[in-house]
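In: here you go, sequence then predicted model.
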Amino acid sequence: MSSANAMPPAPIKTLDKDGHEITTVGFSRFGFDSEVPLDVLRSLYLRPHYVLKANEIEALPTEALNAQFTQGADYQSKSIYHPDTNSISYTTLSRFPPVKLLPPSARKRILVTGGAGFVGSHLVDRLMLLGHEVTVIDNFFTGSKTTVSHWIGHPNFEMVRHDVVEPFMIECDQIYHLACPASPPHYQFNAPGSLSVARPRCTATQKSTPQTEDYWGHVNPIGPRACYDEGKRVAETLTYGFQRQDGVDVRVARIFNTYGPRMNPYDGRVVSNFIVQALKGEDMTVYGDGTQTRSFQYIHDLVDGMIALMNSDESRPVNIGNGDEFTIGDFAKLVREIVEKVQDEDGVKRKRRVEIVYEPIPTDDPQKRRPDTTRAKESLQWQPRWTVRMGLEEMVRYYKAKMAEGSL
């Protein structure tokens, strides 16, 4: 494999907030086992996309070439990069990741709307590894087939191009409704999609972003964020309306700032902005004076929380987020430090140290956003395990590999 495209191995040990090694993600409670090995999960996203460059193939013996296409730890479709034409030759996937073998009585049929997006694809990975049958519907407005391409052809997996504002007939046990862009450039109304998805008599989760479960919120109805905020509030109202009217069993997850691999690098969110700018050697842009605060949770913690909520009896809204709070200024410095650490470990020389520059703050940007997760801890026995530093290092390595491939 070309050294330019090779990704350095992930840290041997991943430690949680209490200093304990993380070897699995998930839990076993509420009569539901969601634990999967971390190494298997990482193999689905923390790896280089290309196997070889086309001009390197002739130099390899047949046995070595075959080995490149049958590595047991890599389950995404292999591909060959042609640098002269900047093109890719995809190959057929011959082996799927190992999934749990469940008896029919334990196997659930699960629908994930927006399953090709950032959050949805990680949820799909977890549900598939757990042995369930998963159907993804996505209009690919912000999602991408590549995020779940390693499951295409698996007997437990189905992907359908569909917009949730239109009816979709399916028999299922659970619905995770994640079909709404959360990045600033892609805000859109979510209410029609929620209305359509809520009609089946299945369980659904819904995303929203208040502070505490009892906080009613303050929304500027004509501000740049208004369509997103109001769409979420209306979606919750419709969801609970169906619960009261038709007896639909619902769960509502209010999801706070989440980051991780597969985030769109140009979606305008602070984590991806900072990492991409630092990796490219560009100055990092902080909007405002940097004193506004945010809390950030890693994607694996979020998926743990959503699955725990779905399989619990908790029908009230539940905040899922990380309470560790950072000022944006301090967070920018942390990202810069981690990018420099990864670059130093990989022998990457920097022309200069990137600077942190300050620009006017956008209208309606909240000064503080931190979740109260007491209900999640008490009702779900859930709390975040990943430190921000550890999650950021994985995300930096993911983006760095994408940059080496020319896809960033």
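Out: Yes, it's here. Residues are numbered from 1 along each chain as shown.
In: make it CA atoms for all contacts and neighbour counts henceforth
Out: Noted.
In: output the longest helix belonging to this protein.
Out: In the chain, assigned by DSSP state H, the helix with the most residues is helix 226-246.
In: ok, residues contacting it?
Out: 182, 187-191, 194-195, 198-199, 206-209, 219-221, 248-250, 252 (Cα atoms under 8 Å, 6 or more residues apart in numbering).
In: how far does that helix sit from the chain's center?
Out: 23 Å (Cα atoms, centre = their mean, to the nearest Å).
In: return the set of buried residues in it.
Out: 226-236, 238-240, 242-243 (16 or more other Cα atoms under 10 Å).
In: other SSEs contacting whatever helix or strand comes next after it?
Out: Remark: after helix 226-246, the chain's next helix or strand is strand 253-255, criterion DSSP states H and E. Using 3 or more Cα pairs under 8 Å, 6 or more residues apart in numbering; DSSP states H and E, the elements in contact with strand 253-255 are helix 299-310, strand 318-320.
In: in JSON lines, list the ones you listed along with mean neighbour count and distance to His82.
Out: Converted to JSON lines, those look like this (neighbours: other Cα atoms under 10 Å; distance: least, Cα to Cα, whole Å):
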{"stretch": "helix 299-310", "mean neighbour count": "24", "distance to His82": "33"}
{"stretch": "strand 318-320", "mean neighbour count": "29", "distance to His82": "43"}
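In: ok, which of those comes nearest Ser87?
Out: helix 299-310 (30.9 Å; Cα to Cα).
In: what residues does that closest one touch?
Out: 25-27, 30, 34, 119, 122-123, 126, 203-205, 251, 253, 255, 258-260, 320-321, 376, 380, 382-386.
In: same thing but at 7 Å, please
Out: 26, 123, 251, 253, 258-260, 320, 380, 382, 384-386 (Cα atoms under 7 Å, 6 or more residues apart in numbering).
In: and the nearest residue to Glu166 once chain neighbours are set aside, what is it in contact with?
Out: Among residues not flanking Glu166 along the chain, Ser196 sits closest, at 6.6 Å (Cα to Cα, 6 or more residues apart in numbering). Listed by Cα under 7 Å, 6+ apart, the contact set of Ser196 reads Val164, Val165, Glu166, Pro167.
In: second structure for comparison follows:
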Amino acid sequence: MTYRVLITGGAGYLGGMLVPRLLDAGHQVDVVDTFPNGDTVLATHCANPNFTPYKGDARNEEFMAPLVAKADVIIPLAALVGAPLCKQDPIGATSTNLDAIRMLVKLVSGDQKLLYPTTNSGYGIGEKGVECTEDTPLRPISLYGTTKTDAEKAVLDSGKGLTFRLATVFGMAPRMRIDLLVNDFTWRAVTDRAVVIFEGHFKRNYIHVRDIAKVFHHGIDNFEAMKGRPYNVGLSDANLSKLELCAEIKKQVPNFVYLEAPIGEDPDKRDYIVSNARIESTGFKPEFSLERGIAELIKGYKMLRNSRYANV
């Protein structure tokens, strides 16, 4: 069965992988984005009659209402992602990450499907050796964690949707993000051959960006059975500390050197291990291992360079 899918923030890191997957499955896809940098992430899809981009602000109810009304599925990806960015623009963070989601909850009818991505950084500091399940109390620390957690509550309390608590994402994508942990450490291994890390024992979970696209597709196909609940989405064999992550990268970049020093701290205090049993019980299985993702990044970084202010 095919649907009309509305995706806000669809030209970002996640959207650049999700949009083509849904188009390939035969769905109609409407994308709302501000396209702030004139990115051509979705340009190749303009030849597809099932793809329609809309330049606009996902916080604008007058703009969003008619688009929501004609959609079967709504996936709000638009967000200020990460604690540093939210701290830099707290008004934008609250209006985009929380207020816009509450607006969507109000606009969405009972026969539409609302799939919302949040973050498992809402677990904050976990108990040593104890897996965080979807029933574990949420203890967000930063504004980012708080706005995403409150938005998730609005979606679940409405009874109109389901939520995915995403692990730290990695992998190459059309709208690349090098600041994410696996992507960042691999970039440093490839370009600098070294990294100095802080809080090296802090553990977290990881998931490939293509598997994020896959889990949204899975959620659409199994919405009625899954609705009303949150789902952790990550690799069950990749609850790793920063030091363990560096060791995995070093297996593929042998001359990579990593050192630990007290040079900073995580504003979200992310230190937890996560159970992904609930999403796996629905039949979802990730395809991309951490090892495969690191290999992909090493290959991809041969095509990227940060040379805006350099001659080479």
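Out: Noted; the coordinates are in hand. What you see is a predicted model; the values in this text were computed from it and never measured.
In: which ones are touching the counterpart of Gln292 of structure 1 in structure 2?
Out: Counting by TM-score structural alignment, Gln292 of structure 1 lines up with Phe202 in structure 2. Neighbour list for Phe202 of structure 2: Ser241, Lys242, Arg270, Asp271 [criterion: Cα under 7 Å, 6+ apart].
In: count the residues that sit near the counterpart of the last one in structure 1.
Out: Residue mapping for Asp271 of structure 2 onto structure 1 gives Lys368, with TM-score structural alignment as the criterion. Applying the criterion other Cα atoms under 10 Å, we find 15 residues in the vicinity of Lys368 of structure 1.
In: now do Lys368 of structure 1 against Glu171 of structure 1, distance only.
Out: Using Cα to Cα, to the nearest Å, Lys368 of structure 1 is found at 42 Å from Glu171 of structure 1.
In: columns secondary structure and distance to Met403 of structure 1 on top of the contacts of Ser196 of structure 1, output as JSON lines?
Out: Listed next are the contacts of Ser196 of structure 1 as JSON lines, based on DSSP: H, G, I helix; E, B strand; the rest coil; distance: Cα to Cα, whole Å:
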{"residue": "Val164", "secondary structure": "coil", "distance to Met403 of structure 1": "33"}
{"residue": "Val165", "secondary structure": "coil", "distance to Met403 of structure 1": "35"}
{"residue": "Glu166", "secondary structure": "coil", "distance to Met403 of structure 1": "37"}
{"residue": "Pro167", "secondary structure": "coil", "distance to Met403 of structure 1": "39"}
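In: the residue mapped onto Pro117 of structure 2 from structure 1 sits in which helix or strand?
Out: Using TM-score structural alignment, the partner of Pro117 of structure 2 in structure 1 is Lys207. Assessed by DSSP H and E, Lys207 of structure 1 sits outside every helix and strand.
In: distance check, the alignment partner in structure 1 of Leu80 of structure 2 against Ser28 of structure 1.
Out: Mapped onto structure 1 by TM-score structural alignment, Leu80 of structure 2 lines up with Pro181. In this structure, Pro181 of structure 1 and Ser28 of structure 1 are 31 Å apart, going by Cα to Cα.
In: higher neighbour count, these two?
Out: The residue with more neighbours, out of Pro181 of structure 1 and Ser28, is Pro181; 20 against 10, by other Cα under 10 Å.
In: ok, and the closest non-adjacent residue to the more buried one?
Out: Tyr187 (5.9 Å).
In: burial count for the one you found?
Out: Neighbours of Tyr187 of structure 1 under the rule other Cα under 10 Å: 17.
In: which residues sit in contact with it?
Out: Tyr187 of structure 1 neighbours (Cα under 7 Å, 6+ apart): Pro181, Cys227, Tyr228.
In: re the thing from before, the match of Pro117 of structure 2 touches Arg254, doesn't it?
Out: Yes - counting by Cα atoms under 7 Å, Lys207 of structure 1 does reach Arg254; the two are 5.0 Å apart.
In: ok, back up a step: nearest to Tyr309 of structure 2, out of the contacts of Phe202 of structure 2: which one, please.
Out: Taking Cα to Cα as the measure, Tyr309 of structure 2 lies nearest Lys242 of these, at 30.1 Å.
In: identify the residue of structure 1 aligned to the closest one.
Out: Checking TM-score structural alignment: Lys242 of structure 2 goes with Ile328.
In: so which helix or strand takes in the residue nearest to that match when sequence neighbours are not counted?
Out: Spatial nearest neighbour of Ile328 of structure 1, excluding adjacent residues (Cα to Cα, 6+ apart): Gly290 at 4.9 Å. Per DSSP H and E, Gly290 of structure 1 falls between elements, in no helix or strand.
In: isn't Gly290 of structure 1 up against Gly329?
Out: Yes - Gly290 of structure 1 lies in contact with Gly329 (Cα under 7 Å); the separation is 4.3 Å.
In: ok, back up a step: ChimeraX command to pick out the buried ones of the contacts of helix 226-246 of structure 1?
Out: Buried members of the contacts of helix 226-246 of structure 1, identified by 16+ other Cα under 10 Å, are gathered into one ChimeraX selection as follows:
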select :182,187,188,189,190,191,194,195,198,199,206,207,208,209,248,249,250,252
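In: what sits against Phe198 of structure 2?
Out: Counting by Cα under 7 Å, 6+ apart, Phe198 of structure 2 touches Glu260, Ala261, Pro262, Ile263, Gly264, Glu265.
In: neighbour-wise, give me the winner out of those.
Out: Glu260 leads these on contacts (other Cα under 10 Å) with 14 neighbours.
In: count of neighbours near Glu287 of structure 2?
Out: 12.
In: what's the spacing between the equivalent of it over in structure 1 and Ile299 of structure 1?
Out: Using TM-score structural alignment, the partner of Glu287 of structure 2 in structure 1 is Arg385. The spacing between Arg385 of structure 1 and Ile299 of structure 1, counted by Cα to Cα, is 11 Å.
In: with that, I have no additional questions.
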